[in-house]
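[1] sequence unknown, structure follows:
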């Protein structure tokens, strides 16, 4: 199962925490779409167009900044250049862009999963995050999703914000659960150095919450969602059974994917290892030059490196990683020190082994990144 990620880099304004590549010059949207179509067409007849594409994900930026006609041009080019058999087509959108008519046009294009960037319903937190939407717009957008009849959707929440109390987070969760979401992505606020938030923290104007408070936020979130039948299946993702994100899950399972658009990443598994590359994070260079030189950091990955990456990604999910998969797919086996480490963590209740599969427990998932680093340091 292969996937395509399309990066749409346009935003109304910069969120205070965001370090993704984006631009706010809407006049460049049309020429950008021209270049994106050319990039899509450049893959026609190549190794990458032979495999069936079963997931498509439009991310950003804010893909909902594009009109239905502009989106149709992109989907027409994809259909003309690749063998599409999509089981999931996701598009990220912001509440302030959503109308019933716009959502209907997305359904007509074949988009069957919406990703709504809610983040919070609290007006002060939305202002702190420098989000473009209001609480009422978020509520109205979620209502419109239901009215439009989207087959499935996900909504984002951010917790661990400075000044955010447990009561504020509980209210956010309760508001969202009123819409019976099949899937929720919940992220602890991360301070990135080059963002507006990062600069304010460096200047001492904002103090991030203590780790203990962030942990309490997560425990509340986990408890509330579990009661609603929305279970954690990855460190930051929760869903009802069977509603897990197919596209993102395939990243964690090392399925092939192409990244299209500026700053997009690609990964392709070959017999002798893996190949990863990325497009430049520069809109001018992207629109001026779509030759091979417009990609950067091509990286050949050995089977050993891929196996360690598969461990890292897989152990962040409820599915874990199979020992037989590591051996047959990557010729990788855990060494004696790693197996001793597994025994120790089993006794502590951080992980479990069921038949052939290694998984973290709920407690282990809370500190998954630390545990994974420790495990891989022993290889």
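    Right, received. Where do you want to start? Bear in mind that the values here come from a model prediction, so they are computed numbers and not experimental data.
[2] CA atoms for contacts and neighbours, from now on please.
    Will do.
[3] Spatially, which residue comes closest to residue 12, not counting chain neighbours?
    Nearest non-adjacent residue to residue 12, counting by Cα to Cα, 6 or more residues apart in numbering: residue 24, 5.6 Å away.
[4] if I read this right, that neighbour contacts residue 10, doesn't it?
    Yes. With contact defined as Cα atoms under 8 Å, residue 24 reaches residue 10; the gap is 5.5 Å.
[5] The two - which one has more neighbours?
    Taking neighbours as other Cα atoms under 10 Å, residue 24 and residue 10 compare with residue 10 leading, 23 against 14.
[6] And here is the other one:
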């Protein structure tokens, strides 16, 4: 299977854009680790242990708020329960949590890919995002990371922020590139309704940047990173050849994955390969600590048409796209006449390449969400 996603729900403070489940109280971290290990052991000798795990991803929340010893205990439990053929073990971390000793401890535990949430070095933007770290801490952290035993690491940056100029974005990219990262995740700011930013927009206190501005930011990111040998392989992800994320790439290919921890999502093909189940652990730490994970929360059954639509949306976000043959063979899906005409128009406008394999061009990837919405509403 693609792997295990471990949701660590603790954060020092709430970032203004984040809509993932988290708590800012940290007194239950060891209780959480103990309960997570119980959840891991509950999967022993189940359908989830019949496939070898290729990747593990510690997300959150802020996984770097756990000690290296706690991370090691979690990984020991995973190795004891699951058949593992691990190509990648990623842990998300914030700059203010990182030291040489901590990275060495994580490496010793088995983490081989660090995901550093820098987002920006600009003090005003960090304040706007309500990040817990300073630009100086981010710089120090990247110095430590570059000098560490981690050969594979990724740095996150957010563009398309209100008031963010191209000069400020370029400065952020130039600073990151000084540390020779093999992978960068560059996300266009998404304002979700229940976040602090979402409420500010709703109250009229914040105006999102215009599409043209975000498009200019996108172009700068693609060009700047490509010039450094870091190529776009998905809408928000860029890598040097061979450093693409294993875990996320398997998500986009519709591989099985199991989520552990409060708020974690899972996706699993049913035995007939004609349907799949998706479910989410309840987003409530107190309930989780009381064993709430023992029952699947709101399982959703997905039939082949559902899955075909989802695979289309995932595949077209990647640079390589997807093949018509795969859609036909695995999902019994073929494009209808309206969709084929739409794709042809996209190609004529330089936004897509069609044929046996369909993928969006750089211009198409700029407006992926709009194109996907058009396509799936034509079914």
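    Happy to help now that I have it. Here the structure is a predicted model, which is why all the values come from computation and not from measurement.
[7] Now the TM-score, please.
    After superposition, the two chains reach a TM-score (TM-score structural alignment, normalised by the length of the first structure) of 0.97; 377 aligned residues with a Cα RMSD of 1.2 Å.
[8] For the residue nearest to residue 12 of the first structure, give its distance to residue 70 of the first structure.
    17 Å (Cα to Cα, to the nearest Å).
[9] Kindly report the same for residue 194 of the first structure.
    For residue 194 of the first structure, the distance to residue 70 of the first structure - Cα to Cα - is 31 Å.
[10] now residue 237 of the first structure
    Distance of residue 237 of the first structure to residue 70 of the first structure, computed by Cα to Cα: 30 Å.
[11] The two: who's more crowded?
    Shown here are residue 237 of the first structure and residue 70; by other Cα under 10 Å, residue 237 has more neighbours (20 against 14).
[12] From residue 338 of the first structure, how far off is that one?
    Distance from residue 237 of the first structure to residue 338 of the first structure, by Cα to Cα: 28 Å.
[13] same check, this time on residue 261 of the first structure
    For residue 261 of the first structure, the distance to residue 338 of the first structure - Cα to Cα - is 40 Å.
[14] Of these two, give the one with the bigger neighbour count.
    Each of residue 261 of the first structure and residue 338 has its neighbours counted (other Cα under 10 Å); residue 261 has more, 27 against 17.
[15] which residues touch the residue nearest to that one when sequence neighbours are not counted?
    Spatial nearest neighbour of residue 261 of the first structure, excluding adjacent residues (Cα to Cα, 6+ apart): residue 7 at 4.9 Å. Counting by Cα atoms under 8 Å, 6 or more residues apart in numbering, residue 7 of the first structure touches 58-61, 63, 259-264.
[16] which ones among those residues are found in helices?
    The helices, defined by DSSP state H, take in nothing from the contacts of residue 7 of the first structure.
[17] Dump these to JSON lines, plus distance to residue 99 of the first structure.
    Listed next are these as JSON lines, based on distance: Cα to Cα, whole Å:
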{"residue": "58", "distance to residue 99 of the first structure": "18"}
{"residue": "59", "distance to residue 99 of the first structure": "19"}
{"residue": "60", "distance to residue 99 of the first structure": "19"}
{"residue": "61", "distance to residue 99 of the first structure": "19"}
{"residue": "63", "distance to residue 99 of the first structure": "14"}
{"residue": "259", "distance to residue 99 of the first structure": "28"}
{"residue": "260", "distance to residue 99 of the first structure": "27"}
{"residue": "261", "distance to residue 99 of the first structure": "26"}
{"residue": "262", "distance to residue 99 of the first structure": "27"}
{"residue": "263", "distance to residue 99 of the first structure": "29"}
{"residue": "264", "distance to residue 99 of the first structure": "28"}
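[18] among those residues, which are in strands?
    58-60, 259-260 (DSSP state E).
[19] Highest neighbour count among the residues you listed?
    residue 60 (25 neighbours).
[20] For it, give its distance to residue 128 of the first structure.
    Counting by Cα to Cα - residue 60 of the first structure and residue 128 of the first structure are separated by 21 Å.
[21] wait, what's in contact with residue 375 of the first structure?
    Applying Cα under 8 Å, 6+ apart, the residues near residue 375 of the first structure are 338, 341.
[22] ok but it is inside a helix, no?
    Yes. Assessed with DSSP: H, G, I helix; E, B strand; the rest coil, residue 375 of the first structure lies in a helix.
[23] ok, of the contacts of residue 7 of the first structure, which one's closest to residue 34 of the first structure?
    Using Cα to Cα, residue 261 comes nearest to residue 34 of the first structure of these, at 11.1 Å.
[24] contacting residues for residue 168 of the first structure?
    Contacts of residue 168 of the first structure by Cα under 8 Å, 6+ apart are residue 122.
[25] so the residue mapped onto residue 12 of the first structure from the second structure is in which element?
    When the second structure is aligned by TM-score structural alignment, residue 12 of the first structure is paired with residue 12. Per DSSP states H and E, residue 12 of the second structure falls between elements, in no helix or strand.
[26] Likewise for the one 4 residues further on?
    Using DSSP H and E, residue 16 of the second structure falls within no helix or strand.
[27] likewise residue 342 of the second structure?
    With DSSP H and E as the test, residue 342 of the second structure turns up in helix 337-348.
[28] Beyond that helix, next helix or strand please.
    Next along from helix 337-348 of the second structure, by DSSP H and E: strand 352-353.
[29] Mean distance between that following strand and the first structure after superposition?
    Comparing strand 352-353 of the second structure with its match in the first structure after superposition yields a mean distance of 0.9 Å (mean Cα distance after the TM-score superposition for the first structure).
[30] what packs against that strand?
    helix 337-348, strand 357-360 (3 or more Cα pairs under 8 Å, 6 or more residues apart in numbering; DSSP states H and E).
[31] compared with the first structure, how much does the first one deviate?
    Pointing back at helix 337-348 of the second structure there. Mean for helix 337-348 of the second structure is 1.9 Å (mean Cα distance after the TM-score superposition for the first structure).
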